[in-house]
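1. how does the following fold in three dimensions:
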Amino acid sequence: MNNTLIKTDAMSAFQTWYLVDIDARIELVAKSFLHHEVCDDVTMAKIRNDIEIFVSKTLPMPGPTGESNELYTQGRGVALIGDFTAHGDSLSVLVHVVIALMTGNTALVATDSEALSGRLNTVGLDFPQGVLQVVSIEEWMQLCDENIAVVTLVGEQAPTAETASLLAGNIGAITAIIEDTGHLDSSLLNDPRLSFRYITECTRTINVTAVGGNATLLELSH
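-> Sure thing, here's the model as predicted:
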């Protein structure tokens, strides 16, 4: 499959994947990764706990004129996650993949590790087409364009400067860049708010007073 089709599938899948209830999405991802023994129980429990505390709740915010406001989150879009680890430890990459999927993004994982590719391809069969895909690391630069919402570079050998320079020349929304050393003791990987980097906040407003009692719905993404 060429890069255009890969990204098209990922973008198409995002349009329905982010609409899945977040609690159901968390359960689906956790069940799949644990069933295929791709992620251990302790790591998965921490990821789930952090997302459930900091991301999954919809916050009510009553307005001064009677409107009802709700603050919630959704995925940013397609997340491109690159495996540039040199020490052969793929758990750090898997943590980012799990968080990206649970928070409502679709994921493209670039890696040259046959073991990681095999495990992720197996897991990907549990999800709708395009939600989780694996590509070769040599396709990294060709995939970094305006269709990607989040770019995650994992590992000390990551081409961070080259990637940032390429993304800066893209047209459209600014692409979020996440840099991780890939070491399991890194501060980023152990940050309970790591999922914030994969989401965008949205506000839903239901106004039942300003138009004579007819409810109107406004929805804004920040």
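2. contacts, neighbours, all on C-alpha from now
-> OK.
3. chain center to the helix or strand where K7 lies: distance?
-> Assigning secondary structure by DSSP states H and E places K7 in helix 3-17. Centroid displacement of helix 3-17 relative to its chain, using C-alpha atoms, centre = their mean, to the nearest Å, is 13 Å.
4. show me what the following helix or strand past it is packed up against.
-> Going down the chain from helix 3-17, the next helix or strand is helix 22-35, by DSSP H and E. Counting contacts by 3 or more C-alpha pairs under 8 Å, 6 or more residues apart in numbering; DSSP states H and E, helix 22-35 packs against helix 41-54, helix 91-102.
5. please give me the structure for this one as well, since I'd like to look at both together:
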Amino acid sequence: MTIGIQSIVGNSLAAWEGWNGLGYETRIQILNRWAEQLDQSARAMVSFQCRNALEHVGETLLLPGPTGETNELYSAGRGVFIVTADADVSITAVIGQITAALVTGNTVLVSLPSEFALSAGELVAQLEKAGCARGVITAIDNIQLADCVSITAIAGVAYAGQLSTSQALARQLAARDGLLAQLICETDCESLPVIGSPTYSLRFVTERTRTINITAVGGNATLLELGSGEH
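-> The predicted model follows:
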């Protein structure tokens, strides 16, 4: 594995925290600006993925908790996702994969065949023009793909194409050390039942909880001591 690939993944990881921290509304604004550069079908796919992500994973839920404390449940991106597809897959399908990964707070490494309608480099240039910071989406060569999939820092792979390739990717991910990576496959590239699902974005997120202590200094000492007494 080359130092160059490790550096690419490292740069994507470095960009992830800032992108993930922007929040859904800001990310959607950037993606909508990107959509203005695309054809009608691709624009509709961007809108579809953003709308569904906002509905299904974009809301922060307030959980019950003790007085003086707020507890929130929210979704966050998993990290760095690889997006890749076969040459005969529609550009609309790939736009759906990229949008779902980005809108949910992940950064993306995109690898596409040389004969594809749009090159990975063109997609990166479009998204950076729309407002994505450098490193949020990065083009990688097909020859780098296998090595990138093997890096344990990769949180998941979104692939559209043949069943046999998806099975090979599953085996490669299963052979890695460390945490299991998410594999999101679309093998029906005509109907797009996976990418076209309203809950597609759920595959790209993880749930987090956030606790905020709002008790004023010098407040009720009994409340501050809850849970610390003897049983």
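6. tell me the most buried of the helices and strands packed on helix 22-35 of the first structure?
-> helix 91-102 (a mean of 23; mean count of other C-alpha atoms under 10 Å).
7. now that one on the second structure. Mean distance?
-> With mean C-alpha distance after the TM-score superposition for the first structure, helix 91-102 of the first structure departs from the second structure by a mean of 0.8 Å once superposed.
8. quick check: angle from that helix to helix 3-17?
-> Put simply, helix 91-102 of the first structure runs at 60 degrees to helix 3-17, going by axes from the mean of the first three to the mean of the last three C-alpha atoms, to 10 degrees.
9. the helix or strand following helix 91-102 of the first structure vs the second structure - mean distance after superposition?
-> Downstream of helix 91-102 of the first structure, the first helix or strand assigned by DSSP H and E is strand 106-110. For strand 106-110 of the first structure, the mean deviation from the second structure after alignment is 0.6 Å (mean C-alpha distance after the TM-score superposition for the first structure).
10. just list what whichever helix or strand comes after strand 106-110 of the first structure packs against, helices and strands only.
-> Going down the chain from strand 106-110 of the first structure, the next helix or strand is helix 114-124, by DSSP H and E. Here helix 114-124 of the first structure touches strand 132-135, going by 3+ C-alpha pairs under 8 Å, 6+ apart.
11. the strand it packs on maps to which residues in the second structure?
-> Across the second structure, the stretch matching strand 132-135 of the first structure (TM-score structural alignment) is residues 137-140.
12. state the number of residues packed around the closest residue to E128 of the second structure other than its chain neighbours.
-> Distances taken as C-alpha to C-alpha, 6 or more residues apart in numbering put R134 closest to E128 of the second structure, at 6.8 Å, once the chain neighbours are dropped. Number of residues near R134 of the second structure (other C-alpha atoms under 10 Å) recorded here: 14.
13. returning to what we had before: mind putting the helices and strands packed on helix 22-35 of the first structure into a markdown table with distance to T209 of the first structure?
-> Output for these, formatted as a markdown table (distance: least, C-alpha to C-alpha, whole Å):
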| stretch | distance to T209 of the first structure |
| --- | --- |
| helix 41-54 | 32 |
| helix 91-102 | 36 |
